[in-house]
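K.L.:
predicted model, plus sequence, below.
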Amino acid sequence: MAESTRKLATIVFTDIVGFTKITAKNEPLAMRLIEMQRATLKPIVEKYKGDWMKEMGDGLLLTFNTTKEAIDCSIEIQLTVENVANLNLRIGIHQGEVIQQGHDVLGDDVNVASRIEPFSSPGGIVVTEQINASLLRDPVYQTKFIGAPNLKGIRQSVRIYSVISHGMPQGVELPDDAKIKSPSPAPAPSASSSKMPMILGGIGLLLLIGIGFMVFSGDKSPELKEPVVSEKSIAVLPFDNMSNDADDEYFADGMTEDILTELSKIKDLMVISRTSIMKYKGTTKSIKEIGKELGVATILEGSVRRVGNRVRITGQLINTENDHHLWA
């Protein structure tokens, strides 16, 4: 077992915009895009003395010793990938204490970075108040407050700012009541429900690829001396509606149900029922707490956000024992 150390770090979380759709349409292209991302970004991260901690599907987890190194690296990354076809990124940055185990980091502050990233505009950067306080000391950087959403599984208050200098696009300003979790009841299906099969087909394929890899390769952590749950077990938490329109709650609930249906077809995979997981809709409990209550090794959580005719879908597969992101 790798030795654990605590340290203060600036955490950067990135993912590729539209990667689910690309994978559904052209899997070889998606795999080449991952390789291109690695080849393009690693030299930039090394230039700013960053640590390439983990790749999670199309997502990256990076850490830096200073805020300036992290923000300058992120800006250069976004300016560089502008010229790379299909490599369109969102970036979220937060600073806090992390627990480092070998080539991995974990902790609540790591989760904050991953939770704020979806609020970035494509090609943009969002940061928390801790990062923004450092940027205010240097007039070279300009930011704009976009909101203080209630982030799922995060108990600390988080204010999000969009970097608007250096040619970065401004993030969408959130309404006062914006949340990643929406406790309002789902309305009856509307005419827009005809779009659901197409949306579910795209994300469903990618999610099942990631889950299938996890299930059959296994996350066999040597430190688990007395496993109390099956490694091949999963709960799919209700997908969150991040849109301003309550009608989109139907899309989020429909996505959860379709994924549950497809997962139940995988032999030897224990899938928690919809009845059991719906009580966690809008919960503030941590992944570890939910995993312990349901007796599962992994949890899949996700969100749906629609702006106009565009739909943004995210999904994360998390190890309930150590809160590690296995796939995103």
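P.N.:
Structure received.
K.L.:
could you use CA atoms for every contact and neighbour count after this?
P.N.:
Noted.
K.L.:
what ranges do the helices span in the stretch 201-328 of the chain?
P.N.:
Ranges of helices within the stretch 201-328 of the chain are 249-263, 274-277, 287-294, based on DSSP state H, counting those that start in this stretch.
K.L.:
tabulate these (a markdown table), appending distance to residue 319.
P.N.:
Listed next are those as a markdown table, based on distance: least, C-alpha to C-alpha, whole Å:
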| stretch | distance to residue 319 |
| --- | --- |
| helix 249-263 | 17 |
| helix 274-277 | 17 |
| helix 287-294 | 8 |
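K.L.:
format the ones you listed as TSV; extra columns: mean neighbour count.
P.N.:
Listed next are those as TSV, based on neighbours: other C-alpha atoms under 10 Å:
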stretch	mean neighbour count
helix 249-263	20
helix 274-277	13
helix 287-294	17
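K.L.:
for residue 10, find the nearest of these.
P.N.:
helix 287-294 (22.6 Å; C-alpha to C-alpha).
K.L.:
who are the packing partners of that closest one?
P.N.:
Here helix 287-294 touches strand 298-307, going by 3 or more C-alpha pairs under 8 Å, 6 or more residues apart in numbering; DSSP states H and E.
K.L.:
what's the angle from the strand it packs on to helix 249-263?
P.N.:
Going by axes from the mean of the first three to the mean of the last three C-alpha atoms, to 10 degrees, strand 298-307 is angled at 150 degrees with respect to helix 249-263.
K.L.:
in addition, the following structure is provided for comparison:
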Amino acid sequence: MTDERASRKMSAILSADVKDYSRLMSADEEGTVKDLNACREIIARCVDDHRGRVVDSPGDNVLAEFASTVEAVKCAVQIQKELKARNANLSEGKRMEFRIGVNLGDVIEEEGRIYGDGVNIAARLEGLADPAGICISGTAFDQVKGKLPLGYEFVGEQTVKNIPDPVRAYKVLMEERDAGKLIGVEKKAPTGRWLEVAAVIFFVVIGLIIYKFYVSKQAPSVKEALGEKASIAVLPFDNMSSDPDQEYFGDGISEDLITDLSKIPDLLVISRLSSFTYKGKSVKVQQIGEELGVRYLLEGSVRKANGDVRINAQLIDAATGHHLWAERYDGNTSDIFALQDKITRKIAASLAVKLTRQDQERLTQ
């Protein structure tokens, strides 16, 4: 493989193979080959329907490539549904069932073929799938969640052959009754309503940032600390649980804070792309403030278990590293609006801040 002929790109990879292929061949070679060719025709048509291409089909395997992860998963579902309909007319011993793996990853393309870990992971996920089932990687799940009428079950971080790092794996639930179901997965609600916990934090920051309009004489230390110009970076909230799915819960809180704080006029809010470069890194706050050009940092942590949530939030002066404000909040996600009201009252009391209805409406839009 030479550099002149090979190129790298991101692709959605679908890998499929036949369950018990050796047994089927042993029982009826000619019949199995005939059935395999019929199934390949179904798969090739489905791939074409979803703007993909069949890259290779060695033995009982089919490898396909897509520009869109959503289309790759939709194709996998269509394949399984059509094969299920075909198998319904056959005896159990004659049925040909495929297992499918889908991954989004970096691949090397040379003369129409694709290679690399992106392909290998798709093949390993295929082995984790149930017969007539689909298993997708965490990178693929991140792209399709909430976009298709499907359910998903997180099956953990899997150690797979020849891949150094564990791979997050999710089974796709294709039954209509499972649409929207997320087993072991933190479900993200629609924009403006999901992560209501983040709304709790809004008032922590807002009470400090809009000080020049609303801070009373009872809060001189906050007023003095904020100074003339307000600029802030919201750092990724730490996941204090061993559950990898909660990583997205904390990231979601940070992202929603960035989005909503950006709605405030005359407030400089650093973008997610810049703030998240510090995720998982041990860097002094003074260095972060200098590199991002901000005076204040908001950092925190999230712990969630059995419907209960605990959020720790701290507002930090990036110039000195001193904490200007810190608080811990405990509540239940099933009654998150009541928790929000409770926290709002606590913040208003501690800062002697009164938020107008217009301010609150702007932040919840």
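P.N.:
Nice, thanks for sending it over. None of these values were measured; they are calculated from a predicted model.
K.L.:
superposed, what's their TM-score?
P.N.:
Superposed pair, TM-score by TM-score structural alignment, normalised by the length of the first structure: 0.49. Supporting alignment: 172 aligned residues with a C-alpha RMSD of 2.4 Å.
K.L.:
out of the helices of the stretch 201-328 of the first structure, nearest to residue 79 of the first structure?
P.N.:
Using C-alpha to C-alpha, the helices of the stretch 201-328 of the first structure put helix 249-263 closest to residue 79 of the first structure, at 33.0 Å.
K.L.:
out of the helices of the stretch 201-328 of the first structure, the one nearest residue 306 of the first structure is which?
P.N.:
Residue 306 of the first structure lies closest to helix 249-263 among the helices of the stretch 201-328 of the first structure, at 9.7 Å (C-alpha to C-alpha).
K.L.:
elements contacting that closest one?
P.N.:
In terms of contacts (3+ C-alpha pairs under 8 Å, 6+ apart), helix 249-263 of the first structure is packed against helix 196-217, strand 233-236, strand 240-241, strand 298-307.
K.L.:
what's the most buried one of the ones you listed?
P.N.:
The highest mean neighbour count among those, using mean count of other C-alpha atoms under 10 Å, belongs to strand 240-241: a mean of 28.
K.L.:
what packs against that strand?
P.N.:
Judged by 3+ C-alpha pairs under 8 Å, 6+ apart, strand 240-241 of the first structure is in contact with helix 249-263, strand 298-307.
K.L.:
want to try TSV for the helices and strands packed on helix 249-263 of the first structure, with distance to residue 30 of the first structure as columns?
P.N.:
Shown next, in TSV, are these (distance: least, C-alpha to C-alpha, whole Å):
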stretch	distance to residue 30 of the first structure
helix 196-217	11
strand 233-236	25
strand 240-241	26
strand 298-307	20
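K.L.:
nearest to residue 34 of the first structure, of the ones you listed?
P.N.:
Across these, closest to residue 34 of the first structure is helix 196-217 (C-alpha to C-alpha), at 13.9 Å.
K.L.:
now do the closest one and helix 249-263, the angle between them.
P.N.:
Taking the same axes, to 10 degrees, one finds helix 196-217 of the first structure and helix 249-263 inclined to each other by 40 degrees.
K.L.:
out of the helices and strands packed on strand 240-241 of the first structure, which is closest to residue 131 of the first structure?
P.N.:
With C-alpha to C-alpha as the measure, strand 298-307 is the member of those nearest residue 131 of the first structure (24.7 Å).
K.L.:
so which of the helices of the stretch 201-328 of the first structure comes closest to residue 311 of the first structure?
P.N.:
Here helix 249-263 is closest among those (C-alpha to C-alpha), at 10.2 Å.
K.L.:
could you say which helix or strand holds residue 29 of the first structure?
P.N.:
Under the criterion DSSP states H and E, the helix or strand holding residue 29 of the first structure is helix 27-47.
K.L.:
residues of stretch 96-109 of the first structure that come out buried?
P.N.:
Across stretch 96-109 of the first structure, burial judged by 16 or more other C-alpha atoms under 10 Å covers 96, 97, 98, 99, 100, 104, 105, 106, 107, 108, 109.
K.L.:
dump the residue contacts of residue 155 of the second structure.
P.N.:
Residues near residue 155 of the second structure by C-alpha atoms under 8 Å, 6 or more residues apart in numbering: 168, 169, 170, 171, 184.
K.L.:
can you flag the buried ones in those residues?
P.N.:
Using 16+ other C-alpha under 10 Å as the burial test, the contacts of residue 155 of the second structure include 168, 169, 170, 171, 184 as buried.
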